[in-house]
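**Q** Next comes the sequence, and after it the predicted model I'd like to discuss.
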Amino acid sequence: MQLFEATGDAFVLLFSGDAALWQIIWVSLKTSLVALIIAAPIAVLTGYVLATASFPGRRILIWLVQAALALPTVLIGLLLYGLLSRQGPMGGLHWLFSQSGIVVGQVLIALPVLVAFVLAAVQAADPRLAETAFTHGASRWRVMTTVLHEVRFGVMAAVINGFGRVLSEVGCALMVGGNIAGETRTMTTAIALETSKGEFAQGLALGIVLMTIALVINAALLLLQGDTRISRLAS
């Protein structure tokens, strides 16, 4: 019975325009999007180079990227806490317990996910595509953009998974951000806080928002993939 009441209260909070609730949502979306904007270009370029270039240490780098996927986000938060604390080498930036600190943590969390997905997508592409482009005198930059356009849905899947990863993580955001109301309190840290207090309405409301975002983004990707396949069949 308590769950049903909390669910009803959650919808009331969402549709009543509760300022505190929507501030939490805004902080989460803002930090996650900024982190993704920073991480995506770096990761796409890195994933493409790892997939197409041959150089000493390449396999070690791929191994490190894949190993980083399994790193707990709380460990990344612990390392950043040490770096950004007053006694740390980056303490002068004053990013601990700030949105900037959360963004840095989210960039580090997103990078392995994005690189791994882009790497897999480029490796799965038809190698004749790059060979044909080179034969026609295309520059390396043009070849890269051609290949990435061919595997664009794999790249889009990378971005979506990276966004979902940073939006839903709690360990790093809690340690580096400090869960400060109105400043660094994200949806996941707020859910953890409200649940620990035994107040489920706000936690459920934020959980509904998280699920809605995930459903909408993935539905958009599926629709785009479907439209492209239909247009190819029609042509």
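**A** Received the coordinates, thanks. Being a predicted model, the structure only gives us computed values, none of them experimental. Numbers count the residues shown, from 1 in each chain.
**Q** contacts, neighbours, all on C-alpha from now
**A** OK.
**Q** distance of the residue nearest to G177 when sequence neighbours are not counted from L223?
**A** Of all residues not flanking G177 in the chain, F97 sits nearest, at 4.0 Å (Cα to Cα, 6 or more residues apart in numbering). As judged by Cα to Cα, to the nearest Å, F97 and L223 stand 39 Å apart.
**Q** Which one's more surrounded, those two?
**A** Each of F97 and L223 has its neighbours counted (other Cα atoms under 10 Å); F97 has more, 22 against 11.
**Q** Okay, one more to line up with it:
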Amino acid sequence: MEFFSQSLAEALSMILSMDQKLYAIIWLSLYVSFFATLFAAILGVPAGFGLAVASFKGKRAVITLVNTLLALPTVVIGLFAYAFLSRSGSLGFLGWLYTPKAIIIGQVILILPWVISLTLTAVSRIDLRYRRTALTLGATAFFASLAVLREARFGILAAVIAAFGRAIAEIGIAMMLGGNIKGFTRTMTTAMALEHNKGEFVLAVALGLVLLLVSLGMNILLQLAQGRYGERV
């Protein structure tokens, strides 16, 4: 217990002193997770909306596939992405392996099904007669779709927040595609694993505290978004 208390005190001191090494790792984690979430939202929100409003043969199978991908292990994603980004892979000429770009790609693959599935759920809770009424009143398909998205915006926001939380907490993809390179691709989760293996717990505890604070902030935003969304519907 004394060991934990001492490590916790030193970790708090490191956070409050704005330790450069600590905040460089935090910044990289936030950077890659933010852009991964941004790209996943750009791709996933329209895809989820399309699944919700469109009628086509095989729609149920597509939704089942998306929901199945929610449980896709990060090491599997890392393995397949590595195969494409390695020198012998089809995208090896880009030279992105063991760079932040590779981590972003892996995280996009990881959280894209989450954005699609949760957007689908949010839009499905909106009465689609709202869209049909807008079309009847002369709105174009684009503006009718925007009207539905506006009604579902809190649910979609919840989807994006949940996806960000999933991305920033993962470790397998960051380790396999980033390589845990000091000052370049070392994220909070990979740094915590490294420090644990070295038997040096102060930095790991400090990063763990920051990660918990980030997760807490994301969950507070998620609860607020879900609460407002629930009031709307």
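**A** Happy to help now that I have it. In this text, all values refer to a predicted model and were calculated from it rather than measured experimentally.
**Q** thinking again about what came up before, which residues are in contact with the residue nearest to G177 of the first structure?
**A** Shown in contact with F97 of the first structure (Cα atoms under 8 Å, 6 or more residues apart in numbering): 176-180, 184.
**Q** how about a cut-off of 10 Å?
**A** Contact analysis of F97 of the first structure by Cα atoms under 10 Å, 6 or more residues apart in numbering lists 81, 84-85, 173-180, 183-185.
**Q** what does W22 of the first structure give?
**A** Contacts of W22 of the first structure by Cα under 10 Å, 6+ apart are 13-14, 28, 182, 187, 206.
**Q** any idea which of those residues has the most stuff around it?
**A** M187 leads the contacts of W22 of the first structure on contacts (other Cα under 10 Å) with 31 neighbours.
**Q** mind listing what it touches?
**A** Contacts of M187 of the first structure (Cα under 10 Å, 6+ apart): 21-29, 167-170, 173, 179, 193, 202-203, 205-207, 209-210.
**Q** ok, which stretches of the second structure are helices?
**A** All helices of the second structure, identified by DSSP state H, fall at 2-16, 20-53, 59-69, 74-85, 100-124, 129-136, 141-151, 153-168, 172-173, 188-198, 202-232.
**Q** F93 of the second structure: which of the ones you listed is closest?
**A** F93 of the second structure lies closest to helix 74-85 among these, at 8.0 Å (Cα to Cα).
**Q** what range in the first structure does that closest one sit on?
**A** Counting by TM-score structural alignment, helix 74-85 of the second structure pairs with residues 73-84 of the first structure.
**Q** buried residues in the matching stretch?
**A** For stretch 73-84 of the first structure, a neighbour-count test (16 or more other Cα atoms under 10 Å) marks 73-74, 76-77, 80-84 as buried.
**Q** next one: stretch 188-197 of the first structure
**A** Buried-residue list, stretch 188-197 of the first structure, by 16+ other Cα under 10 Å: 188-193.
**Q** which two of the residues you listed lie the greatest distance from each other?
**A** Spatially, the most separated pair among these is T188 and L193, at 8.7 Å (Cα to Cα).
**Q** list residues touching both of the two?
**A** Shared contacts of T188 of the first structure and L193 (Cα under 10 Å, 6+ apart): 179, 203.
**Q** burial count for L16 of the second structure?
**A** Neighbour tally, L16 of the second structure, other Cα under 10 Å: 9.
**Q** check contacts around it.
**A** Neighbouring residues of L16 of the second structure by Cα under 10 Å, 6+ apart: E10.
**Q** Over to A181 of the first structure?
**A** 20, 23-24, 190.
**Q** Now do it against L21 of the first structure, distance only.
**A** From A181 of the first structure across to L21 of the first structure, the span is 10 Å (Cα to Cα).
**Q** who touches both of those two?
**A** Residues touching both A181 of the first structure and L21 by Cα under 10 Å, 6+ apart: A190.
**Q** quick one, what contacts A141 of the second structure?
**A** A141 of the second structure makes contacts with 131-132, 134-135, 147, as judged by Cα under 10 Å, 6+ apart.
**Q** The counterpart of M18 of the second structure in the first structure: neighbouring residues, count only.
**A** Mapped onto the first structure by TM-score structural alignment, M18 of the second structure lines up with G17. Using other Cα under 10 Å, G17 of the first structure has 10 neighbouring residues.
**Q** Then the one 4 residues further on?
**A** Here the number of neighbours of L21 of the first structure (other Cα under 10 Å) works out to 19.
**Q** which residues sit in contact with it?
**A** Going by Cα under 10 Å, 6+ apart, L21 of the first structure touches 13-14, 182, 186-187, 190, 202-203, 205-206.
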